[in-house]
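Colleague: here is a sequence together with a model predicted from it:
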Amino acid sequence: MDNSATNSEPLVVDLSIPFPTSREAEIAYGTLSVDAEPKRSSVKKTVVHKDNMLHIHFESNDARFLRVSVNTFFDHLGLVVQTMERFGPPRLK
């Protein structure tokens, strides 16, 4: 029996993450958008920065890969937020 959760319809997760300022969202975007999903994961991830928001779109036909990708993203997001909190508000460019 195959236990994989593969669907013919793509599974989608859309997130909108607010930041206190546009600059902080821009820093998070610059950090989180550089890592492409591994080719073997079959997950498509799109990160968009607009004003003080990050919009993230995940899409996959495999629920397990989608779950791992979203969990990993939240781990990285947590690290970015902790780093910004530790070093204070970002300076203007």
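Modeller: That came in fine, so what should we check first?
Colleague: from here on, contacts and neighbour counts on C-alpha atoms
Modeller: Fine.
Colleague: how far away is the residue nearest to Glu37 when sequence neighbours are not counted from Leu79?
Modeller: Take Glu37 and drop its neighbours on the chain: the residue closest to it by Cα to Cα, 6 or more residues apart in numbering is Val43, 6.5 Å away. In this view, Val43 and Leu79 are 22 Å apart by Cα to Cα, to the nearest Å.
Colleague: let's bring in a second one:
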Amino acid sequence: MDVVTSAVETNAPEKNLSPWEFSCDLEVDYKSDEIASIVYSTMAVDKELQPDKVRRSMSVSNGKLSVRFQATEARFLRASYSAFVDVLTLATKTIEQFGTSM
């Protein structure tokens, strides 16, 4: 597993046209569509606890899991990203330990 990119963006408050002022992108390269799809399916069941404050969108392409977070405040972005990465790490370690033949 390789974390390819992780970026955080903020929009200037005076130019903010939407409430989703803070965003972050994460891309993890699993080098396998099968593993990336398994992780995607695992992570997709957990919805955001505060969807009015945080949005998360995910996709899989060429063995990479891409995730985009958008939030109304930096603290909601941080909390959502942190919780997501914790569960993502657990899912990845489980696949590494037991393989995909389960």
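Modeller: Sure, I can see it. Since the model is a prediction, treat every value here as computed from it, not as a measurement.
Colleague: tell me how the two chains score on TM-score.
Modeller: TM-score of the superposed chains, computed with TM-score structural alignment, normalised by the length of structure 1, equals 0.82; 84 aligned residues with a Cα RMSD of 1.7 Å.
Colleague: on that earlier part again, more neighbours: Val43 and Leu79 of structure 1, which one.
Modeller: Ranked by neighbour count (other Cα atoms under 10 Å), Val43 of structure 1 and Leu79 place Val43 first, with 25 against 13.
Colleague: quick one: contacts for Glu26 of structure 1?
Modeller: For Glu26 of structure 1, the contact set (Cα atoms under 8 Å, 6 or more residues apart in numbering) comprises His49, Asn52.
Colleague: can you tell me what it aligns to in structure 2?
Modeller: By TM-score structural alignment, Glu26 of structure 1 lines up with Ser37 in structure 2.
Colleague: assign that match to helix, strand or coil.
Modeller: Of the three states, Ser37 of structure 2 takes helix according to DSSP: H, G, I helix; E, B strand; the rest coil.
Colleague: just the strands in structure 1 please.
Modeller: 6-18, 44-50, 53-62 (DSSP state E).
Colleague: wait, isn't Glu24 of structure 1 in contact with Asn52?
Modeller: Yes. Assessed by Cα atoms under 8 Å, Glu24 of structure 1 is found in contact with Asn52 at 7.3 Å.
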